[in-house]
Each structure stands twice: as structure tokens, then as C-alpha cells.
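Asks: Need a 3D model of the sequence below.
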Amino acid sequence: MREPTDDRRLRAGTLIRLPDEADAVIVVDAVPTADGIAVHVRDGRTAHDSKTRTVHLSRSEFDLLEFASSPDSNADSAADPISNPVLNRPHEEPTRHWYIHDDDHVSTGQIIHGRRLSTAAVVMPKMRSSQMRLQVGADPSLQNVLVNRIRDEVARWRRAGYPGASTATRQLIAHWHDETHEPRLFFAQVEAVETLIYLTEADAGRTPALADIRHELSQANDEYNVGIERLAVRMATGTGKTAVMGMVIAWHALNAAATRRRDSRWTTSFLAIAPGHTVRERLAVLDPAHHDSIYPPARPSSRGRRRRTRRCEAAGAELPSIPAA
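Replies: As a prediction, the model looks like this:
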């Protein structure tokens, strides 16, 4: 009998068929248990449009698994991730990614359909013989399970039309998704703020997974910062972090104005911390009084928008204090 934890095929991205199930599922990760293995899987073949669940398998049940394919069999023909690394449009949710080999953590030049799962991996170029290849600096099989779960729930919440979000928030989201927006926002920027909104505004009664997610986040905050709950979005250099900061500020300030500061979820005081004078100067555009402010001027065509603008001004939003560390 095979040892479940020794089977190299049960890796993230592998398609399997579970006992008594007709449709294949995609493996997220697998954790050994005392009497078998716990497999976290997603329904379907895509990484973003499916629900994550945990299946507990005994050793005998593990032996009955049918491996529908390895990640390689769901890939496009070989390509070059160095000379042509970009697979997705920046304004749309990713639908493809480069496959990183399980054993040596080096790119294979194969394209996998579906969004890459969040992992504890840092991708970097590295010479291999006479060819340049991508290599990750950590085990790509180490999934950020909670991050992936939140990402899935946010996508589901988005498709449902943002239930529980305030009117001001819905109007902001519609503005951010506007394809005529100049400059047009990246998908990653909008998703980052949507995630914070989901965790703050979504109705746990209508989205059952949210209660569990909030509980896990609260436990994590208690572990590192007792009494101080913090949420962070992690974004790479060049992905538009300053714009995201402005989006978060606008989200809070407009909702605070709309509720006349009666809702403790919203604030009108903001603090931006910069690592030095150069970054501090770049963040000056977060001040609405700056000549290059990132906030668009209010359009006079909407009477409702003018009212919200006046309310925001009446709220006295303090935007922002920016010390240099």
C-alpha cells in the first residue's frame, strides 16, 4: 500500500477523481493525518471560479484515487517565460499562469489554465545550462490557504453584486471598474480594495464563509497584536500602491460623510508612513489639495454626487499626515 505522504503526484494543481465522484477536482494541498490524509481540493479545473473543500481519505480510500492528470497535461504547448513572461491582461482577472515544476522549482515553459494560487514563493530568473529559466525561492506547494480562500470568496461576492455594501461603496466600485476611467485601474488594484471592503461590509449572514474568515483573522491579530486588528494588502512594485491607498481613503471618507460619522467602521483620519523623503514626496498626491491629486474632481452632472461631495467636505476628512521614518 502506498504511503499517502510519499506520493509525489498529490501536488498542488494535480487533477484527481475522488471515490464515488464523477467530476475531477484540483488539489490545493494535502496534509497527513493519523489514519490517512486530508486533501484540500477545488471543484473544477480553474483556480478562481470554484469552491475549496477538505476531503478526509483513509489509506484504503487514497489507494482508490484516480489521477485524472498532472498539471502538465492541462498545459499549453511549451513557451518561453523569460522573453514573453506576460500571459494576462492587467485590467482583467488572471486566467493563465506559468507552471513551476514540483521537484526543482524551475519553470517548465508550460502554461496552466486558471489563476495561480497564492503560495509562499518568490519567482526569480536563474541561468540553467545555456538557458534562462524562472525559479522560485521557496516551495511553491506551500499554499497560503486563507489568502486563497478569501480571494475565492471575494470573487463570489463580486459576481453576486456586492451584497451588504453601502450605496456609496457600490458607486465607488462601479467607478473603479469603469473601462473609460483614465488611467484605467489594474484588476489587482480594484481586487485589493474589494477585499478590504468585503471583510468590512459584507453581510456574514448572507455569506457564511465570512464569519469563519473574520474569526481566523481575529485569531491571527491576537497572536501578533493583542487588541489591535490590522489588515494589509500585499502588492508588488509598480502595481499602483499609491492609487490603492487613495481608493481606501476615498472609501472611508465618503462612507463617513454619508453616515455623518455615525458608523464606527469609517474614519476621517488617515496616516501614511513612508520609509524616506523620496517616497513621502510621491505620496503627496494623496492630499486632495495637491495639484496632482489622485482624486478626480466631482462631476457637476450628478446632483447626488454633489451632495456626497459636500457631505465629505463637511465631514472634515483629514487627508493625510505623512511623516518620514
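Asks: CA only for contacts and neighbour counts going forward, please
Replies: Noted.
Asks: Going by neighbour count, which residues of whichever strand or helix holds A250 are buried?
Replies: Using DSSP states H and E, A250 maps to helix 241-258. Residues of helix 241-258 classed as buried: 241-258 (neighbour count, 16 or more other C-alpha atoms under 10 Å).
Asks: any chance you could map the strands in this protein?
Replies: Secondary structure of the chain (DSSP state E): strands at 15-17, 25-33, 36-43, 52-58, 66-69, 96-100, 107-113, 123-128, 131-136, 269-271, 318-321.
Asks: so what's D139 up against?
Replies: Residues near D139 by C-alpha atoms under 8 Å, 6 or more residues apart in numbering: 105, 120-121.
Asks: What of P90?
Replies: Contacts for P90 (C-alpha under 8 Å, 6+ apart) come out as 186-188.
Asks: Also A202?
Replies: By C-alpha under 8 Å, 6+ apart, the contact list for A202 reads 162-165, 210.
Asks: what about 10 Å?
Replies: Shown in contact with A202 (C-alpha atoms under 10 Å, 6 or more residues apart in numbering): 154, 157, 162-166, 196, 210-211.
Asks: Max pairwise distance over the residues you listed: which two?
Replies: S166 and A211 (18.9 Å; C-alpha to C-alpha).
Asks: So R306 sits against A298, correct?
Replies: Yes - R306 lies in contact with A298 (C-alpha atoms under 10 Å); the separation is 6.9 Å.
Asks: neighbour count winner among these two?
Replies: Using other C-alpha atoms under 10 Å as the criterion, R306 and A298 rank with R306 on top: 14 against 11.
Asks: What's the local residue count around the nearest residue to I294 once chain neighbours are set aside?
Replies: Take I294 and drop its neighbours on the chain: the residue closest to it by C-alpha to C-alpha, 6 or more residues apart in numbering is V285, 5.8 Å away. Other residues lying near V285 total 19 when counted by other C-alpha under 10 Å.
Asks: roughly how far apart are V285 and H177?
Replies: 21 Å (C-alpha to C-alpha, to the nearest Å).
Asks: Likewise for A232?
Replies: A232 sits 22 Å away from H177, taking C-alpha to C-alpha as the criterion.
Asks: Looking at those two now, which is surrounded by more residues?
Replies: Using other C-alpha under 10 Å as the criterion, A232 and H177 rank with H177 on top: 16 against 8.
Asks: so what's that one up against?
Replies: By C-alpha under 10 Å, 6+ apart, the residues touching H177 are 91, 171, 184-187, 190.
Asks: now the other sequence, so there's something to compare against:
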Amino acid sequence: MTTPKSLIINSPYACPQQHWRKVAQSSSTSPKLEQTDSRRRASYEIFDTRNNTSREVELPLVNQIRERVDAWHTAGYPGITSITRSLLEHWHDSDARQYPFYFCQLEAIETLIWWVEALPDYKQGIAIEGDGGAWERLCSKMATGTGKTTVMAMLITWQVLNALAFPKRHKEFSSNILIIAPGLTVKERLQVLQPGATDNYYDAFSLCPNASLRHKLNQMEVLIENWHSLMPLKEPKRSVQKKGAENDEAFTRRVLGKLASKRGLLVINDEAHHAYRKPAELKISKAQAAEQGI
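Replies: Down below sits the predicted model:
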């Protein structure tokens, strides 16, 4: 593969305008990189280890959502609340903080806001598949180092301030936040999402347009837990008192504490690639994977 002088061809603060595309040569030579004047379509590559080839599979839903969010952004965010508009204007103001937000951070939070607040016309025909449960599950996929924790802080700010300003819209906004961490180290790092923490991200990144809104943000209820706390309790084998299996109500009280009695809950799952597992009937063996070259 031909190696370019630099792989960096876009600014992190603007929508990508170019990307590198692999161009196949003859079967005996490696592909070369060709610079293309457009944003890369959302997709993933599948590598075939049998003959050292790869194929690209597009993600049509992601690309469709990108187009809708872009149109909604260009139109001036029709449908959003006054609180949300104030936040978006503040977050896009590069002079409001030492370092502007990356484009990917702003696109991520705008996409989540679009799904909740945009007028129906901008979401017509879009269906996000769930997992069959009662909770709606949305995923914001961002690369390592692009500021996911900051986006989580922006998400919390948007949700909490709107929940306090519009209490009747409890199906859309919540000031009760449960954050699930993938491990104890990450759980400790996520303490920056506590509004009272010394190094909290709400102040560090100036997420609130004014002191009044920042003060209101302190009214949130936020609980940060490691995913192990979601495991059902095991009954002690040598216990004299047999309590039986933990029921749903006891589980909820144990995990959520005072959040258990709250109305409405926003759950943020950090490192969410751990949250989805293929059903057993869809899994394949190592031998089958080798046969398919994956």
C-alpha cells in the first residue's frame, strides 16, 4: 500500500471534507491510498484471512441519520426548547472555552438531541431497532480519544436542565442519571460527572451558558456504578436464614438507592460495546469462523 506523507487531511473542528480510499491494484500487488473529496460513508471492513482480502459493508441507517441531522442543523434545529437552543449556541461558541469542541463531539450530542426534540418531519422513515425490552437504547459510537466523557457531560447537562424547566415532559427529559462503568478504574475516572466534584467537566468545559443554569445543574441526582453491581445477589450457602432469590423490587432498591423512587431515569452506559451480545443461536465456532475467513 502506498504510504502518503500524512494521513491527517481534515480539521478536528469541522466536518470532514476528504478521506482516504483504498484502490485495488492487480491481485499480486497491495492497494494504494487515494484521496477523495468527500466525507467517508459510515461502514466497516471485514477481513478475509484466507486470501488476505477485505470488503467494506456500509451502515445505511447511520448514513441516513447523518443526512437528517445535517439538514436539521442547517434549518436551525426546528422543534428544540429554549434551553436546548441556549446550550447549542453556547457549545458552538469557540470563544466560550479555552479549546473548542471537536466536530465529532458536537455531531454526537446534536444527533441525540435530534432524536428527542426534532420535528417529526426530520425523523420520518427512521426506525432504530431495539433489543425487545421496555427501554429505548441509543448508541453514540466515538473513537478513543475523541472526548466521550465530555459528550456524556453535555448529554447530562441537556437532559437535566430541560427536565427542570419542563417537568411535564418527563418522557423526554430526566434529572435522574444512572451511569454504568465497565470497571472500577473507569468508575473512578467518571467522577468528573458529579456536579460537586472539584474537577467536574461542567465547569472545566464551561457547559452552561450562565451561572444560573450552572446552579440549577446541581439539582441533578447522579449515581455512578460499576456494572458488577447489576449482578443478582447470591444467597449465602451456609446462611441459617433462607431469603430466597432477590426479587425485582429488592434489586431495584439495592442498585438505585434513592433513585429507585424517582420518576424517569436516564441510563448512560460507558464503553457500551460491552452491552450487546449476540444470541447463542447466532454465534459460530472458531472452526466456522476460520472457514469464513473471519
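Asks: what does E58 of the second structure align to in the first structure?
Replies: Using TM-score structural alignment to pair residues, one finds that E58 of the second structure aligns to Q143 in the first structure.
Asks: Just give me the neighbour total for the residue lying closest to its match once chain neighbours are set aside.
Replies: Leaving aside its sequence neighbours, Q143 of the first structure sits nearest to T119 (C-alpha to C-alpha, 6+ apart; 4.3 Å). Burial measure for T119 of the first structure: 16 neighbouring residues, criterion other C-alpha under 10 Å.
Asks: What residues does the spatially most central residue of the first structure make contact with?
Replies: Note on the first structure: the residue nearest the mean C-alpha position is R151, at 4.7 Å, using C-alpha atoms, centre = their mean. Contacts of R151 of the first structure were listed using C-alpha under 10 Å, 6+ apart, and they are 48, 117-118, 145, 157, 191-192, 194-195.
Asks: Quick check: of those residues, which lies closest to P81 of the first structure?
Replies: Of all those, P81 of the first structure sits closest to L117, with 17.9 Å by C-alpha to C-alpha.
Asks: my read: that closest one touches P140, true?
Replies: Yes - look at L117 of the first structure against P140 with C-alpha under 10 Å: they come within range, at 9.3 Å.
Asks: just to revisit the earlier point, now do the contacts for the match of E58 of the second structure.
Replies: Neighbour list for Q143 of the first structure: 12, 28-29, 117-121 [criterion: C-alpha under 10 Å, 6+ apart].
Asks: do T84 of the second structure as well
Replies: Contacts of T84 of the second structure by C-alpha under 10 Å, 6+ apart are 77, 90, 113, 117, 157-159, 161-162.
Asks: Those residues into TSV, with extra columns for distance to H19 of the second structure?
Replies: TSV is the format used below for the contacts of T84 of the second structure (distance: C-alpha to C-alpha, whole Å):
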residue	distance to H19 of the second structure
Y77	28
H90	30
I113	27
E117	31
T157	33
W158	32
Q159	34
L161	38
N162	37
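Asks: and which of the residues you listed is nearest W135 of the second structure?
Replies: Q159 (16.6 Å).
Asks: corresponding residue for that closest one in the first structure?
Replies: For Q159 of the second structure, the aligned position in the first structure is H252, judged by TM-score structural alignment.
Asks: now, which of the contacts of A202 of the first structure sits nearest V39 of the first structure?
Replies: Set against V39 of the first structure, the nearest of the contacts of A202 of the first structure by C-alpha to C-alpha is L210 (21.9 Å).
Asks: surely the closest one meets D203?
Replies: Yes - if you go by C-alpha under 10 Å, L210 of the first structure and D203 touch, sitting 7.8 Å apart.
Asks: So which of those two has more stuff around it?
Replies: Higher neighbour count among L210 of the first structure and D203: L210, with 20 against 16, using other C-alpha under 10 Å.
Asks: Count the residues that sit near the residue nearest to the more buried one when sequence neighbours are not counted.
Replies: Nearest residue to L210 of the first structure in three dimensions, chain neighbours excluded: A204, at 5.3 Å (C-alpha to C-alpha, 6+ apart). A204 of the first structure is flanked by 16 other residues according to other C-alpha under 10 Å.
Asks: quick one, which of the strands of the first structure is nearest to T237 of the first structure?
Replies: Among these, the nearest to T237 of the first structure by C-alpha to C-alpha is strand 123-128 (13.9 Å).
Asks: what angle separates the closest one from strand 131-136?
Replies: 140 degrees (axes from the mean of the first three to the mean of the last three C-alpha atoms, to 10 degrees).
Asks: residues touching R265 of the first structure, list them.
Replies: By C-alpha under 10 Å, 6+ apart, the contact list for R265 of the first structure reads 200-201, 252, 255-256.
Asks: In the second structure, which of those still touch?
Replies: Compared against the second structure with both residues aligned by TM-score structural alignment, their matches' C-alpha atoms under 10 Å, these retain 200-201, 252, 255-256.
Asks: From these, pick the one nearest I273 of the first structure.
Replies: Distance ranking of those against I273 of the first structure, using C-alpha to C-alpha, places H252 first at 17.9 Å.
Asks: okay but the closest one is in contact with W266, surely?
Replies: Yes - taking C-alpha under 10 Å as the definition, H252 of the first structure is a contact partner of W266 at 5.2 Å.
Asks: List only buried entries from the contacts of A202 of the first structure.
Replies: Neighbour counting with 16+ other C-alpha under 10 Å marks 154, 157, 162-165, 196, 210 as buried within those.
Asks: which one among these gets closest to F67 of the first structure?
Replies: Nearest to F67 of the first structure out of these is V154 (C-alpha to C-alpha; 29.9 Å).
Asks: Which position in the second structure pairs with the closest one?
Replies: Aligning on TM-score structural alignment places V154 of the first structure opposite V69 in the second structure.
Asks: ok, that match to R55 of the second structure distance?
Replies: Distance from V69 of the second structure to R55 of the second structure, counting by C-alpha to C-alpha: 28 Å.
Asks: Now for H290 of the first structure: which residues touch it?
Replies: Contacts of H290 of the first structure (C-alpha under 10 Å, 6+ apart): A284.
Asks: any idea how far the counterpart of it in the second structure is from L190 of the second structure?
Replies: Taking TM-score structural alignment, the alignment pairs H290 of the first structure with A197 from the second structure. From A197 of the second structure across to L190 of the second structure, the span is 10 Å (C-alpha to C-alpha).
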